[in-house]
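Visitor: Need coordinates for the following:
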Amino acid sequence: MAHKLVILDRDGVINHDSDDYVKSLDEWIPYPTAISAIARLTRAGWRVAVATNQSGIARGYYDETTLAAMHEVMSALVETEGGRIDHIAYCPHISEDGCDCRKPLPGLLIDVRRELHLDSLEGTWMVGDSLRDVDAGRAAGCRTALVRTGKGERTLAKYPEFLDARSATPVFDDLAEFVDWLLAH
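Guide: You can find the predicted model right below:
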């Protein structure tokens, strides 16, 4: 059974990304259109989850309390617009930790599936701005979409095959455009 679930990467999809990491609540700046897009998904009967690599924790740039504060604000903004984020999964590790949750591995998406009590991720979308998001989605059996926001343009410059009309991963200007497209189909 296909599930009406969209899993979102956070930095670069929901909020502005930074090569220096988003380390504080002041640095967490949402895309207003992304917040309203998440609310539109919820109102249309879709569930929404977030799967985000947060290696800044392992690097000592911020702690889990700061991350929780960012996620509380994100969830509150979405709820103010009539939406809901059902689960937020994050990986606090760096690559060298050898965890199974850091994207491009599918561990965060499997966590979402478990937390939402789903038998599979069939029909689920993974939306991200990088190849690691797409690879994690594919490894978990999701359909994938790429947005140009965040690291999206850099990803497209490095992997132009995403722009091929035959690509299994459609490309959108931002999360709002993806939601427009998804709700129209």
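Visitor: When you work out contacts or count neighbours from here on, use the C-alpha atoms and nothing else.
Guide: Fine.
Visitor: now the strands for the protein?
Guide: Secondary structure of the chain (DSSP state E): strands located at 5-8, 47-53, 87-91, 125-128, 143-147, 171-172.
Visitor: In CSV, list those strands along with mean neighbour count and distance to W28.
Guide: Shown next, in CSV, are the strands of the chain (neighbours: other CA atoms under 10 Å; distance: least, CA to CA, whole Å):
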stretch, mean neighbour count, distance to W28
strand 5-8, 26, 16
strand 47-53, 24, 14
strand 87-91, 21, 16
strand 125-128, 29, 17
strand 143-147, 24, 19
strand 171-172, 21, 22
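Visitor: Would you reformat the ones you listed as JSON lines and include distance to H16?
Guide: What follows is these, written out as JSON lines (distance: least, CA to CA, whole Å):
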{"stretch": "strand 5-8", "distance to H16": "14"}
{"stretch": "strand 47-53", "distance to H16": "13"}
{"stretch": "strand 87-91", "distance to H16": "17"}
{"stretch": "strand 125-128", "distance to H16": "13"}
{"stretch": "strand 143-147", "distance to H16": "12"}
{"stretch": "strand 171-172", "distance to H16": "16"}
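Visitor: To compare with the earlier structure, here is another sequence to fold:
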Amino acid sequence: MATRLVILDRDGVINEDSDAYIKSPEEWIAIPGAAEAIARLKRAGYQVVVATNQSGVGRGYFDAATLGAIHDRMHETLAAAGATLDGVFHCPHAPEDGCDCRKPAAGLLDQIANALGEPVAGAWLVGDSLRDLQCGAARGCQPVLVRTGKGERTLAKGLPPELADVPVYASLPAFVEHLLGR
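Guide: All right, here's what the predicted structure looks like:
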């Protein structure tokens, strides 16, 4: 039986993504229906956490305080829809830093497991990129790809054979509808 945990990527899953990075609270714009989908998961008894690469910090595009302000806006937007998160975990490092928390590495999932006091194996991991799916698979999660954000681009490039069976949904709300309608 799957754990009642859903791990969400942030950019492209909860909010609109940008190839130029989300660098300010004003640039953080929720994807229609995403906040309500998280509220539905919470009402159904799921724990919901975010695991997000935020290399804009490591690259100097914005600082940790600005990232905090962006997350404050996310929490406010979610709260307005009756949603809360059980945690937000981020990797602030640039790709060349060689950390273990930048997806596709699974360090963020280890942080989540430690914080929640339970393994993440079996949890749903919803992302819009190959690195999200690879990260989830590395810790026994059930990866899900959404077509929002970079999802269409990810599909166009093709998934590797070991991830070929990953379910694909139009958006986070579509995934939640399927999950809770089961």
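Visitor: D135 of structure 1: which of the strands of structure 1 is closest?
Guide: strand 143-147 (8.6 Å; CA to CA).
Visitor: The closest one: average distance to aligned residues in structure 2?
Guide: For strand 143-147 of structure 1, the mean deviation from structure 2 after alignment is 0.3 Å (mean CA distance after the TM-score superposition for structure 1).
Visitor: how about that strand, aligned to which bit of structure 2?
Guide: Counting by TM-score structural alignment, strand 143-147 of structure 1 falls onto residues 142-146 of structure 2.
Visitor: Return the distance of the matching stretch from the chain's centre.
Guide: Relative to the mean C-alpha coordinate of its chain, stretch 142-146 of structure 2 is positioned 10 Å out (CA atoms, centre = their mean, to the nearest Å).
Visitor: how big is the offset of the longest helix anywhere in structure 1 relative to structure 2?
Guide: Determined from DSSP state H, the single longest helix within structure 1 is helix 64-80. After superposition onto structure 2, the mean distance of helix 64-80 of structure 1 to its aligned counterpart is 1.4 Å, using mean CA distance after the TM-score superposition for structure 1.
Visitor: any idea how far that helix is from the chain center?
Guide: 15 Å.
Visitor: ok, and what's touching it?
Guide: With contact meaning CA atoms under 8 Å, 6 or more residues apart in numbering, helix 64-80 of structure 1 is reached by 23-25, 28, 30, 35-36, 38-39, 57, 84-85, 88.
Visitor: Nearest residue to K4 of structure 1 in space, please, no chain neighbours.
Guide: Distances taken as CA to CA, 6 or more residues apart in numbering put W46 closest to K4 of structure 1, at 5.0 Å, once the chain neighbours are dropped.
Visitor: Counterpart of that neighbour over in structure 2?
Guide: Per TM-score structural alignment, W46 of structure 1 is aligned with Y46.
Visitor: my guess is that match meets A37, correct?
Guide: No: in terms of CA atoms under 8 Å, Y46 of structure 2 does not count as a neighbour of A37; the distance is 11.5 Å.
Visitor: So for these two, which residue has more residues nearby?
Guide: A37 (22 against 16; other CA atoms under 10 Å).
Visitor: Could you find the closest non-adjacent residue to the more buried one?
Guide: P173 (5.0 Å).
Visitor: about what we covered before: compare the contacts of helix 64-80 of structure 1 and tell me which is most surrounded.
Guide: I38 (29 neighbours).
Visitor: so that one touches R84, yeah?
Guide: Yes: between I38 of structure 1 and R84 a contact is recorded at 7.4 Å, counting by CA under 8 Å.
Visitor: Give the residues shared as contacts by those two.
Guide: Joint contacts of I38 of structure 1 and R84 (CA under 8 Å, 6+ apart) are 48, 78.
Visitor: Pull out the buried residues from stretch 12-27 of structure 2.
Guide: 12-17, 22-25 (16 or more other CA atoms under 10 Å).
Visitor: Would you convert these into TSV that also reports distance to G149 of structure 2?
Guide: As requested, those are exported to TSV (distance: CA to CA, whole Å):
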residue	distance to G149 of structure 2
G12	4
V13	6
I14	9
N15	8
E16	6
D17	5
I22	12
K23	16
S24	18
P25	18
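Visitor: can you pull the contacts of the spatially closest residue to A39 of structure 2 that is not a sequence neighbour?
Guide: Distance criterion CA to CA, 6+ apart; nearest residue to A39 of structure 2, sequence neighbours excluded, is A83 at 4.1 Å. By CA under 8 Å, 6+ apart, A83 of structure 2 lies in contact with 35-36, 38-40, 42.
Visitor: What is the most widely separated pair among those?
Guide: A35 and K42 (10.7 Å).
Visitor: counterpart of A34 of structure 1 in structure 2?
Guide: In structure 2, A34 of structure 1 lands on A34 (TM-score structural alignment).
Visitor: Much appreciated, bye for now.
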